[in-house]
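Trainee: Got a sequence here, can you build the structure:
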Amino acid sequence: MSGAPKLQSLPEAAPPGALPQHVAIIMDGNRRWAEARGLPVALGHKAGAEAVRRTIQACAEQGIGWLTLFAFSSENWLRPPEEVTALTGLLRLYLRSEVATFAREGIRLRVIGDRARFGVETMREIDRAEAVTAGGTRLNVNVALSYGARDEILAAARAVAEAARAGTLDPASLDETAFAARLFTAGMPDPDLIIRTSGEQRLSNFLLWQAAYAEFVFQEVLWPDYGAEHLARALRDYGRRERRFGARPG
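Mentor: The predicted structure follows:
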């Protein structure tokens, strides 16, 4: 039918042993790591920030092109106020301390999510970090902050509805590519591999649209203990799989 929406073409099946272009990680376990050691939760988050440094470096060394880290969900605002304050303070400190290293090593940093909820000071640090690292081509790092996939999809749907109402979009012409262009991840490849730490096995409202054909690896390690060896293990697991994107096996 001439007026039917076009479907996004799927990538060709990836051969076993291929390296993922885009790795996304649900960083889970900071609180449990701290509680197991009798430490304040804030120190668990601080140790988690060190794991972020190690993982970014490991991805750059492995030749990964894209890394998305789920750092703060839209639901995390419901945590105790003192924990939220500690998290946002750690975020600002991290941005200030790491931006020069990122720029020097060719790492581009971007934030996806509702950054406005963090306030003017944090937004200023985010904007500065994105601007300073904008020329990086070695590794693209996306940090999901105040992010929820359902909110993201709803916002994209509202944008489509507004465009249709304004007469700038024919709903019959809407396809997956046009819809994806209205998501926070517009212009980015979908994740090939999604890793979740701490033994939990759920998406928790993370990249629901983008994860349609992702491979999943669930690891028992708590996030503050994560390092290059854990990433390498996940990549080996991924490399043993043959991705067919819904096609029937040959």
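
Trainee: For the rest of this, base every contact and every neighbour count on C-alpha atoms.
Mentor: Fine.

Trainee: In this protein, what residue spans correspond to strands?
Mentor: Under the criterion DSSP state E, the chain contains strands at 22-26, 66-73, 107-112, 139-147, 193-196, 215-218.

Trainee: Would you point out which residue is most central in this structure?
Mentor: The centroid of the chain falls nearest to T68 when counting by CA atoms, centre = their mean (2.8 Å).

Trainee: any idea how far V143 is from it?
Mentor: Distance, T68 to V143, by CA to CA, to the nearest Å: 6 Å.

Trainee: With R243 instead?
Mentor: To V143, R243 is 26 Å away according to CA to CA.

Trainee: And the strands of the chain: which comes nearest D170?
Mentor: When those are compared by CA to CA, strand 107-112 sits nearest D170, at 27.5 Å.

Trainee: by contact count, what packs against the closest one?
Mentor: helix 120-132, strand 139-147 (3 or more CA pairs under 8 Å, 6 or more residues apart in numbering; DSSP states H and E).

Trainee: got CSV for these, with mean neighbour count and distance to S173 too?
Mentor: Shown next, in CSV, are those (neighbours: other CA atoms under 10 Å; distance: least, CA to CA, whole Å):
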stretch, mean neighbour count, distance to S173
helix 120-132, 16, 33
strand 139-147, 23, 29
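
Trainee: R37: which of those is closest?
Mentor: strand 139-147 (26.8 Å).

Trainee: give the contact list for A134.
Mentor: Residues counted as contacts of A134 (CA atoms under 8 Å, 6 or more residues apart in numbering) are R108, L109.

Trainee: Pull the number of nearby residues for I194.
Mentor: Other residues lying near I194 total 25 when counted by other CA atoms under 10 Å.

Trainee: That one contacts F216, doesn't it?
Mentor: Yes. Counting by CA atoms under 8 Å, I194 sits close enough to F216 to count as a contact (4.9 Å).

Trainee: Check this protein for its longest helix and report it.
Mentor: Longest helix in the chain, counting residues (DSSP state H): helix 81-104.

Trainee: Give the other helices and strands that it contacts.
Mentor: On a contact count with 3+ CA pairs under 8 Å, 6+ apart, helix 81-104 meets helix 41-62, helix 120-132.

Trainee: 10 Å instead, please
Mentor: Secondary-structure packing of helix 81-104 (3 or more CA pairs under 10 Å, 6 or more residues apart in numbering; DSSP states H and E): helix 41-62, strand 66-73, strand 107-112, helix 120-132, strand 139-147.

Trainee: please give me the structure for this one as well, since I'd like to look at both together:
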Amino acid sequence: MKWFGLSRVRAVKEKIDWNSPTPKHIAIMMDGNGRWAKRRGLPRSAGHYAGMQTMRETINMCHRNGIDSLTLYAFSTENWKRPKDEVDYIISLVGEFVQDTNVQELNENNIRVFFIGDISRFPEETQEAMRKVVGLTYNNSGLKIFFAMNYGGRSDILQAARSMLETNKGKEITEEEFERFLYTGQNPCPDLLIRTSGEKRLSNFLLWQSAHTELWFTDEMWPDFSEELFYQSILDYQNRKKRA
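Mentor: Sure, this is the predicted structure:
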């Protein structure tokens, strides 16, 4: 069965023309952890833990395939409405991700980490863990990972507008100037946005930045997101560009 799975991955990957345009910036809505766990009779925390393992595998896939940037919707502004024990567990995973072994792997792969969103609402120890991994990967020049934490597209646009008006009083407002004040800053907008779990909406994620982004959906829950699906999303993106 493992060999059959690998053969399917290889079959999809070989269809991709790596000399033609491929997405340089991929954004992912890692949706369905809780439902994945519920279907297996497991606590929702088990789904979030499994999702973190899939996230690490996906980061490595992006690194191996020369993706420039990866933005992950890790914790939305709406996630605070979930039960406190679930919120606390999701937040605790940040500290687990910043373990020395994970940071060592990031540095070995030349991966740089950023956090976007209003992180001031998180506990101080969580904020410190975020600052730690940002600092330890600061000099890396390979894949850039943007973890969207306490992030919402509307609040991003609102804070950018406030900052721009405060900084550029009396100056002309342009799209290019406005984008400098978004949490994503000078990073290019995503070429491809992937959402798992069968939902087909943006759910307040990168609303400004996704104006011209190709959207790709799968019914698979995030913990089941696979290498085959990763390559399928790139192949579909490339086929759309060829038809354009």
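
Trainee: Find residues that contact each of T68 and V143 of the first structure.
Mentor: A24, I25, L109, R110, V111, I112 (CA atoms under 10 Å, 6 or more residues apart in numbering).

Trainee: Skipping its backbone neighbours, what lies nearest the aligned residue in the second structure for the second one in space?
Mentor: Using TM-score structural alignment, the partner of I25 of the first structure in the second structure is I28. The shortest distance from I28 of the second structure to any non-neighbouring residue, by CA to CA, 6 or more residues apart in numbering, is to I194 (4.7 Å).

Trainee: Near the one you found, how many other residues are there?
Mentor: 20.

Trainee: Kindly report the same for G187 of the first structure.
Mentor: Neighbourhood size, G187 of the first structure [other CA under 10 Å]: 11.

Trainee: Isn't it up against A180?
Mentor: Yes. With contact defined as CA atoms under 10 Å, G187 of the first structure and A180 form a contacting pair (8.4 Å).

Trainee: May I have the residues that are in contact with Y94 of the first structure?
Mentor: Neighbours of Y94 of the first structure in contact, by CA under 10 Å, 6+ apart: K46, A49, E50, R53, T88, E125.

Trainee: A42 of the first structure too?
Mentor: Neighbouring residues of A42 of the first structure by CA under 10 Å, 6+ apart: N30, R31, A34, G48, E82, E83, V84, T85, A86, L87, L90.

Trainee: so what's the second one up against?
Mentor: In this structure, R31 of the first structure makes contact with L39, P40, V41, A42, L43, G44, H45, G48, L222, W223, P224, judged by CA under 10 Å, 6+ apart.

Trainee: Could you identify the buried members of the contacts of Y94 of the first structure?
Mentor: For those, a burial check counting by 16 or more other CA atoms under 10 Å picks out K46, A49, E50, T88, E125.

Trainee: what's the closest of those residues to E61 of the first structure?
Mentor: For these, the closest approach to E61 of the first structure (CA to CA) belongs to E50, at 16.9 Å.

Trainee: Now do the same for the closest one: its match in the second structure.
Mentor: Checking TM-score structural alignment: E50 of the first structure goes with Q53.

Trainee: Name the nearest residue to that match, ignoring sequence neighbours.
Mentor: P223 (7.7 Å).

Trainee: which residue in the first structure lines up with that neighbour?
Mentor: Mapped onto the first structure by TM-score structural alignment, P223 of the second structure lines up with P224.

Trainee: what's the neighbour count on that match?
Mentor: 26.

Trainee: Next up, the contacts around it.
Mentor: Applying CA under 10 Å, 6+ apart, one finds that P224 of the first structure lies in contact with 27-34, 43-52, 197-198.

Trainee: go with 7 Å
Mentor: N30, G44, A47, G48, A51 (CA atoms under 7 Å, 6 or more residues apart in numbering).

Trainee: these two touch, right, the first one and G44?
Mentor: Yes. Under the contact definition of CA atoms under 7 Å, N30 of the first structure touches G44, with a separation of 4.6 Å.

Trainee: and which of the buried ones among the contacts of Y94 of the first structure is nearest G148 of the first structure?
Mentor: Minimum distance to G148 of the first structure across those is 17.2 Å, recorded for T88 (CA to CA).

Trainee: That closest one -> the second structure?
Mentor: Aligned counterpart of T88 of the first structure in the second structure: I91 (TM-score structural alignment).

Trainee: what about the nearest residue in space to that match that is not next to it in sequence, distance to V12 of the second structure?
Mentor: Residue nearest to I91 of the second structure in three dimensions, not counting chain neighbours: T126, with 7.3 Å by CA to CA, 6+ apart. Per CA to CA, T126 of the second structure is found 39 Å from V12 of the second structure.

Trainee: burial measure for F206 of the first structure, as a count.
Mentor: Counted by other CA under 10 Å, the residues lying close to F206 of the first structure total 21.

Trainee: show me what contacts the closest residue to it other than its chain neighbours?
Mentor: Counting by CA to CA, 6+ apart, F206 of the first structure lies nearest to A149, which is 5.3 Å off, once chain neighbours are set aside. Taking CA under 7 Å, 6+ apart, we find A149 of the first structure in contact with N205, F206, L207, L208.

Trainee: if we go to 8 Å?
Mentor: Neighbour list for A149 of the first structure: N205, F206, L207, L208, W209 [criterion: CA under 8 Å, 6+ apart].

Trainee: Export the residues you listed as TSV, with columns for distance to V99 of the first structure.
Mentor: Formatted as TSV, the contacts of A149 of the first structure follow (distance: CA to CA, whole Å):
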residue	distance to V99 of the first structure
N205	28
F206	25
L207	25
L208	29
W209	30
